[in-house]
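*Asks:* with the input below, show me the fold.
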Amino acid sequence: MPRTGRLILPDFPHHIVQRGHNRQTVFASPADCHYYLDILQEFSKALDVKVYAFCLMTNHVHLLLDPGTDLERASCLVKTLAGRMTRYRNKLEGRSGTLWEGRFKSSPVQTGTYLLECCRYIELNPVRAGMVTEAGKYDWSSYSLRTDTKPDNWLSPLPGTKLWGTGKRWRERYAEFVKEGISEECYQQIHNAVKRNQLTGNSRFVDEIAQIIGTRVEQRGPGRPPKN
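*Replies:* Okay, here's the model as predicted:
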């Protein structure tokens, strides 16, 4: 069965997942995580790509990015991150070869509720994996930047949350939102969408994207259709 082509759209957030080659470890130490996040901060600013959320897991990474009008920005950022991290790890280990799978996964995300749900999905990954008991106890996700009063917060503000207030009230509301957890239905929708390079959103979003690109991207299940 032919693989689904990666879809990147202008002015939409994209949930991006990149995995280590053969699921090998990518982030083996805090130094590895610091190095990757330094590059992410530097080049997202240089390329003018908005970063809404991230989570570095042992053998893969989740990013929630908005490339703006230039479709090449997101790909360029992810490729830069991958290349720099590969050279860094190869030098540390005295080896050569690839560190990542050949292609990253990408799912355009509907703004509003789905964008918030995708942030929560990403930041709760370590909790679901049993690595920590709550999002705030994991050092390598965007959660602490969203909920702390750190002056070095370099994340882009989340659109569609003005009703949550500002400052301390906003941070408290966001922390409450993440603590509420994500439903299994919503988790599976986001998980399947990025796994299959499909859309994360409702039927109206599918219609909207069809108008933009001239073809309909259906949210299909895995594998071949059953035979009669």
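
*Asks:* hey, let's count contacts and neighbours off CA atoms from now on
*Replies:* Will do.

*Asks:* in this structure, which spans are strands?
*Replies:* Secondary structure of the chain (DSSP state E): strands at 14-19, 50-56, 60-66, 105-108.

*Asks:* please identify the most buried of the ones you listed.
*Replies:* Burial of the strands of the chain is given as mean neighbour count (mean count of other Cα atoms under 10 Å); strand 105-108 ranks first at a mean of 27.

*Asks:* what's in contact with that strand?
*Replies:* 6-9, 12-18, 193-200 (Cα atoms under 8 Å, 6 or more residues apart in numbering).

*Asks:* got a list of what the residue minimising distance to the centre of the chain touches?
*Replies:* Closest residue to the average C-alpha location of the chain: L63 at 2.5 Å, with Cα atoms, centre = their mean. Residues in contact with L63 (Cα under 8 Å, 6+ apart) are 14-17, 51-55, 122.

*Asks:* do that again at 6 Å, thanks
*Replies:* Each residue near L63 by Cα atoms under 6 Å, 6 or more residues apart in numbering is listed here: 15-16, 53-54.

*Asks:* pull the most distant pair out of these.
*Replies:* Greatest spacing in the contacts of L63, by Cα to Cα: I16 and A53 (10.3 Å).

*Asks:* and the strands of the chain: which comes nearest D148?
*Replies:* Between D148 and the strands of the chain, the tightest spacing by Cα to Cα is seen for strand 50-56, at 14.4 Å.

*Asks:* and the angle for that closest one with strand 14-19?
*Replies:* Counting by axes from the mean of the first three to the mean of the last three Cα atoms, to 10 degrees, strand 50-56 lies at 30 degrees to strand 14-19.

*Asks:* now the angle from strand 50-56 to strand 60-66?
*Replies:* Using the same axes, to 10 degrees: strand 50-56 against strand 60-66 is 170 degrees.

*Asks:* also this sequence, please, to line up against the first:
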Amino acid sequence: MSRPRRLTVGNLVYHVIHRGNGRMTIFEDEEDMDAFERVLEEALALHPSMRMIAHCVMPNHWHLVLYPSESKVLSKFVAWVASTHTRRWHAHRHQTGEGHLYQGRFRSFLVQKGPPVAKVCRYVERNAMRAGLVERAEDWRHGSLWRWSRGAAKQKELLAAWPDPPGRRPAGWLDLVNQPQSDAEEEAIRVCLRRERPYGDAEWMETVIPQFGLVSTLRPQGRPRKEG
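*Replies:* Sure, this is the predicted structure:
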């Protein structure tokens, strides 16, 4: 089955994930993660129409929740981040031109504004804690939750306001992120990651899936069963 079409429509929210080739470790230490976040800062400065509302850098992948104000910027932004980071990663290791760092193209899915955005951001910001890398989500220094709760003013500038509603993280956000999400909620988001399926309520899905030609994201994966 062919992959879903890549959406680049402005003023919509997207969850983006990119993994190391073969799920290899691409961030071996704090210095590697710091270097990648500097690439993010440069990318946001070069693409002023891109807004980032959440992110998390993990040892073998990264998550971004993006809210571009213009169309056709999403793919350009993520491609610039990945290609620039790849060049610098190889140059730092004196391995220029020695193979792919990332696993094919990045994956993304559309997120309904309102409560679904909060659920996806919560999923992203508790990623390191869920993996057992920290005791509390805000302890992970390479993500938006740390920047939002503990970062200096300059570091917080990397984060844009959430779309209305709610426009910002809700009251009690730290405690909420540190509480487990339900298995059903996490699995629903993982399905969207795998299938690049929009994430939102049923009524919204019934509108955006045909509007943007995403019917294929609802079909079962794999080859159809043979009859007889």
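
*Asks:* what's the TM between chain one and chain two?
*Replies:* After superposition, the two chains reach a TM-score of 0.87 (TM-score structural alignment, normalised by the length of the first structure), with 221 aligned residues with a Cα RMSD of 2.2 Å.

*Asks:* ok, the contacts of L63 of the first structure vs L155 of the first structure, which is closest?
*Replies:* Taking the contacts of L63 of the first structure together and measuring to L155 of the first structure by Cα to Cα, the closest member is A53, at 7.4 Å.

*Asks:* ok, back up a step: using a markdown table, lay out the strands of the first structure together with distance to K227 of the first structure.
*Replies:* Listed next are these as a markdown table, based on distance: least, Cα to Cα, whole Å:
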| stretch | distance to K227 of the first structure |
| --- | --- |
| strand 14-19 | 32 |
| strand 50-56 | 40 |
| strand 60-66 | 35 |
| strand 105-108 | 29 |
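
*Asks:* of those, give the one that comes closest to P157 of the first structure.
*Replies:* With Cα to Cα as the measure, strand 50-56 is the member of the strands of the first structure nearest P157 of the first structure (7.1 Å).

*Asks:* what sits up against the closest one?
*Replies:* Here strand 50-56 of the first structure makes contact (Cα under 6 Å, 6+ apart) with 61-66, 119, 140-142, 155-156.

*Asks:* at 7 Å what do you get?
*Replies:* 44, 61-67, 119, 122-123, 140-142, 155-156, 158 (Cα atoms under 7 Å, 6 or more residues apart in numbering).

*Asks:* just stretch 119-129 of the second structure next, same as before
*Replies:* Residues from elsewhere that reach stretch 119-129 of the second structure, judged by Cα under 7 Å, 6+ apart: 54-56, 58, 63, 134-137, 140, 143-145, 177-178.

*Asks:* and of those residues, the nearest to A171 of the second structure?
*Replies:* Using Cα to Cα, the contacts of stretch 119-129 of the second structure come closest to A171 of the second structure at V177, 11.3 Å.

*Asks:* name the nearest residue to that closest one, sequence neighbours excluded.
*Replies:* Once flanking residues are discounted, V177 of the second structure sits nearest to R122: 5.5 Å by Cα to Cα, 6 or more residues apart in numbering.

*Asks:* before we move on, what about S106 of the first structure?
*Replies:* Closest to S106 of the first structure by Cα to Cα, 6+ apart is I16, at 4.5 Å.

*Asks:* also W154 of the first structure?
*Replies:* Q41 (7.1 Å).

*Asks:* hmm, G97 and H21 of the first structure touching each other?
*Replies:* No. Applying Cα atoms under 7 Å as the test, H21 of the first structure and G97 come out as separate, 10.0 Å apart.

*Asks:* neighbour count: the two, which is higher?
*Replies:* With neighbours defined as other Cα atoms under 10 Å, H21 of the first structure and G97 compare such that H21 has more, 16 against 9.

*Asks:* so how far is P126 of the first structure from the more buried one?
*Replies:* According to Cα to Cα, to the nearest Å, H21 of the first structure stands 20 Å off from P126 of the first structure.

*Asks:* likewise for G20 of the first structure?
*Replies:* Counting by Cα to Cα, the gap from G20 of the first structure to P126 of the first structure is 17 Å.

*Asks:* who has more neighbours, those two?
*Replies:* P126 (23 against 19).

*Asks:* returning to what we had before: select, out of the strands of the first structure, the one closest to A210 of the first structure.
*Replies:* That would be, of the strands of the first structure and by Cα to Cα, strand 105-108, which comes in at 12.6 Å.

*Asks:* residue range for that closest one in the second structure?
*Replies:* Taken onto the second structure by TM-score structural alignment, strand 105-108 of the first structure occupies residues 107-110 there.

*Asks:* where in the first structure does stretch 136-147 of the second structure align, residue-wise?
*Replies:* Going by TM-score structural alignment: stretch 136-147 of the second structure matches residues 134-145.

*Asks:* show me which residues of that stretch are buried.
*Replies:* Neighbour counts over stretch 134-145 of the first structure (16 or more other Cα atoms under 10 Å) mark 134-136, 138, 140-145 as buried.

*Asks:* among those, which ones are in helices?
*Replies:* Using DSSP state H, the subset of those located in helices is 143-145.

*Asks:* with distance to P108 of the first structure as added columns, please give those residues in a markdown table.
*Replies:* Formatted as a markdown table, these follow (distance: Cα to Cα, whole Å):
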| residue | distance to P108 of the first structure |
| --- | --- |
| Y143 | 21 |
| S144 | 24 |
| L145 | 23 |
